[in-house]
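> The following comprises the amino acid sequence and a computationally predicted model.
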Amino acid sequence: MSNPVRDILATLLAFDTTSRESNLALINWIEDFLAQRGVEAVRIINAEGTKANLYARIGPMGDGGVMLSGHTDVVPVDGQDWQVPPFALTESEGRFYGRGSADMKGFLACVLASLEHFLAEPLRMPLHLAFSYDEEVGCLGVRSMIEWLRAAPDKPAMCIIGEPTEMQPVYGHKGKVAMRCQLHGRACHSAYAPDGVNAIEFAAKMINHLSESRAHLSLQEDARFDPPYSTLQIGVINGGTVLNIVPQDCQFDFEIRHLPDVNVDGVLIEAQRYAQQELLPAMRSVAGESDIRFTTLSRYPGLLTDPQSQFAHWLSQWSDCDQFSTVAFGTEGGLFDEAGIATLICGPGSMEQGHKPNEFVAADQIKRCMQMLDNLCHWMRG
């Protein structure tokens, strides 16, 4: 790997941009990096002023061109058994270790390292750079940047998201809805259990009803995805205090990962109907203050770009790989696609290493990504 890419990757890894933390120190560094090369960037800051997206463009004015997009946040290292420092670059046997090396600071390092090449060429269309925040907690941060792009006079036509795909072009992934269900009943001594409303028991009924919806979701299949149907699972549940008190409160989180062309609103509406018409009357017959509330934690659409499109043909040439696939994990791609920006995914590393202790990206993957960006630069030069 060339020294510039390695040095940039080492710098990016040193920033702890776990989603619960601010990403502003990293954004400051990238902004300075761009400014030193004469590239002006725009910050799109969150309401609290603690995080920011960063957008920049080079080349001629006007609509169109290609956007290179990546998120700056990483998942936590808490409770993981790391043999190397997670927020530093460790190089060993052709691998570059550190939290976010694969997901996805390796791609960001390649983009920044290739910038001078793009600046040296008379591009025939603009190159857009997009760095977002809070992707790991539901693709939250990029939404404000997309709204900014919608209002901008010039919008990119195509987007490459550099999530780790082992440099294989990806045209599709499922969408996701993450929900929280909170049940409030009435506490009492367990010796007088009928006088209370057991929130855990009613949560169990709600979960059982959702399990029936899961069976319906599996009826529609698309062999291009693995698993080939939409899924629903309960991930977290909390309730109760001690055994001899009827639990007053219980909450659980569930998610639906759905095929791109499946609308899951019907599942959510049916869940709320069951809660309102079946569970709450029974709960309130004992305690009028009983309640069931649903809250959306995060939501993003699926992605399904035509692998026979002209854009897909070009990406297969740039990446030197004509084998397209789908992935099981989600990205910001569906949101860009909804904004009218054709989107594909291709980046260095593997999600087999992402989110795990001793995360790494192989040097060969970085080399292939740099070659893809070099090929893109030559294509944009015309």
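Great, that's in hand.
> can we go C-alpha only for contacts and neighbour counts from here?
Noted.
> Output the residue ranges of the helices in the stretch 201-350 of the chain, listed in chain order.
With helices called from DSSP state H, counting those that start in this stretch, the stretch 201-350 of the chain shows them at 265-274, 280-284, 310-319, 333-338.
> For my notes, please list these in CSV and give distance to residue 217 and mean neighbour count for each entry.
CSV is the format used below for the helices of the stretch 201-350 of the chain (distance: least, Cα to Cα, whole Å; neighbours: other Cα atoms under 10 Å):
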stretch, distance to residue 217, mean neighbour count
helix 265-274, 9, 14
helix 280-284, 25, 17
helix 310-319, 30, 18
helix 333-338, 20, 22
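> Comparison target, given below:
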Amino acid sequence: FILEALKTTPLNKLNKPLYVLATADEETSMAGARFFAEQQMIKPSMAIIGEPTELVPIYKHKGHIAQSLHIQGKAGHSSDPDKGVNAIEIMYQAIGQLMDLQSKLKTQFHDEAFSVPHVTMNLGHIHGGDAENRICGHCKLNFDMRAVPELSDEQALAMIDEALAPVSAKYPSRLSLDLMYPTAPAFACRDEQNILALAEQLTGKKYQSANYATEAPFINQLGCDTIVLGPGSIDQAHQPDEYISLDYVEPTVHILQQMIKKVCF
């Protein structure tokens, strides 16, 4: 879309530089965006992160933390439970602590800008044991948290550790917690250059928040006004028949051209 928008743009007449950033590993580690944030090689005044927002400007979104909880038990024959340590039974207690934390987060951190206005925690995948007549020697739970901007990644991780501390104390050296990939912080636009008013003017749509995570918090660290804006719908994202309607082509190109004209000329 941006390359199409640049076809008729007189780049030799720009008053401000125009950068097109291509980043790697956006779906998991966001390594490319982290690199640009760490290097600070460019200092734009405004940035647009291309995501399927139905051309609605997104000015705020939740963060994402994914962790694996491992319980190390001691396998043995189920006929004599005292000779083993059942990892599933310990995981049951750990899940209870996480569910209590889930309830606490719902009431403690609230942001009405979001359609789901509270912090969410999802227990997404669990696996443990290998036979019905064998004491489970290992159990693993993968879960994630999506925090509002008020809750930092550091605070969220500390709350998870605190929630699991009683189980860890009861079963020393049997619990371990690992990040599945680096955390993605929540995001809120600075709006120091009035990008929100400009985006509303060009799209004809009021800016909104989103419950998913993007690279925006890292690009934001370059010191610029950042929004998330692009063609397509999040409803089609990560689906077997993922697509973007051709109806988006012309308006997307037009919005990008007008944004460049307003900011760079």
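Arrived safely. If you're wondering where the values come from, they're calculated on a predicted model, not measured in any experiment.
> Superposed, what's their TM-score?
Their TM-score after superposition, calculated using TM-score structural alignment, normalised by the length of structure 2, is reported as 0.91; 263 aligned residues with a Cα RMSD of 2.1 Å.
> And the residue nearest the centre of structure 2?
Nearest to the mean C-alpha position of structure 2, counting by Cα atoms, centre = their mean, stands residue 213 at 2.9 Å.
> follow-up on the earlier one: quick check: which of the helices of the stretch 201-350 of structure 1 is nearest to residue 240 of structure 1?
Closest approach to residue 240 of structure 1 among the helices of the stretch 201-350 of structure 1 is made by helix 280-284 (16.6 Å; Cα to Cα).
> what sits against the aligned partner of the residue nearest to the centre of structure 2 in structure 1?
Residue pairing (TM-score structural alignment): residue 213 of structure 2 is matched to residue 330 of structure 1. Neighbouring residues of residue 330 of structure 1 by Cα atoms under 8 Å, 6 or more residues apart in numbering: 173-176, 302.
> Any of those residues buried? List them.
173-176, 302 (16 or more other Cα atoms under 10 Å).
> ok so, going back, now the two most distant members of the contacts of residue 330 of structure 1.
173 and 176 (9.7 Å).
> what about the alignment partner in structure 2 of residue 125 of structure 1, how many neighbours?
Structural alignment places residue 125 of structure 1 opposite residue 16 in structure 2 (criterion: TM-score structural alignment). Neighbour count of residue 16 of structure 2, defined by other Cα atoms under 10 Å: 13.
> again with residue 28 of structure 1
By the measure other Cα under 10 Å, the count of residues near residue 28 of structure 1 is 14.
> isn't there a helix covering it?
Yes. Under DSSP: H, G, I helix; E, B strand; the rest coil, residue 28 of structure 1 sits within a helix.
> if I look at it, how far off is residue 42 of structure 1?
Using Cα to Cα, to the nearest Å, residue 28 of structure 1 is found at 11 Å from residue 42 of structure 1.
> Kindly report the same for residue 161 of structure 1.
Distance, residue 161 of structure 1 to residue 42 of structure 1, by Cα to Cα: 19 Å.
> Between those two, which has more neighbouring residues?
A direct count of neighbours by other Cα under 10 Å for residue 161 of structure 1 and residue 42 places residue 161 higher, at 23 against 14.
> counterpart of that one in structure 2?
Matched by TM-score structural alignment, residue 161 of structure 1 corresponds to residue 49 in structure 2.
> list the contacts for whatever residue of structure 1 lines up with residue 87 of structure 2?
Counting by TM-score structural alignment, residue 87 of structure 2 lines up with residue 199 in structure 1. Residue 199 of structure 1 is in contact with 183-186, 239, 247-250, counting by Cα under 8 Å, 6+ apart.
> go again using 7 Å as the cut-off
Listed by Cα atoms under 7 Å, 6 or more residues apart in numbering, the contact set of residue 199 of structure 1 reads 183-185, 247-250.
> Let me have those in JSON lines, extended by distance to residue 321 of structure 1.
Output for the contacts of residue 199 of structure 1, formatted as JSON lines (distance: Cα to Cα, whole Å):
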{"residue": "183", "distance to residue 321 of structure 1": "50"}
{"residue": "184", "distance to residue 321 of structure 1": "54"}
{"residue": "185", "distance to residue 321 of structure 1": "57"}
{"residue": "247", "distance to residue 321 of structure 1": "56"}
{"residue": "248", "distance to residue 321 of structure 1": "57"}
{"residue": "249", "distance to residue 321 of structure 1": "53"}
{"residue": "250", "distance to residue 321 of structure 1": "50"}
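> Mind picking the one among these that's closest to residue 109 of structure 1?
The nearest one, if we look at the contacts of residue 199 of structure 1 relative to residue 109 of structure 1 and count by Cα to Cα, is residue 250, at 44.1 Å.
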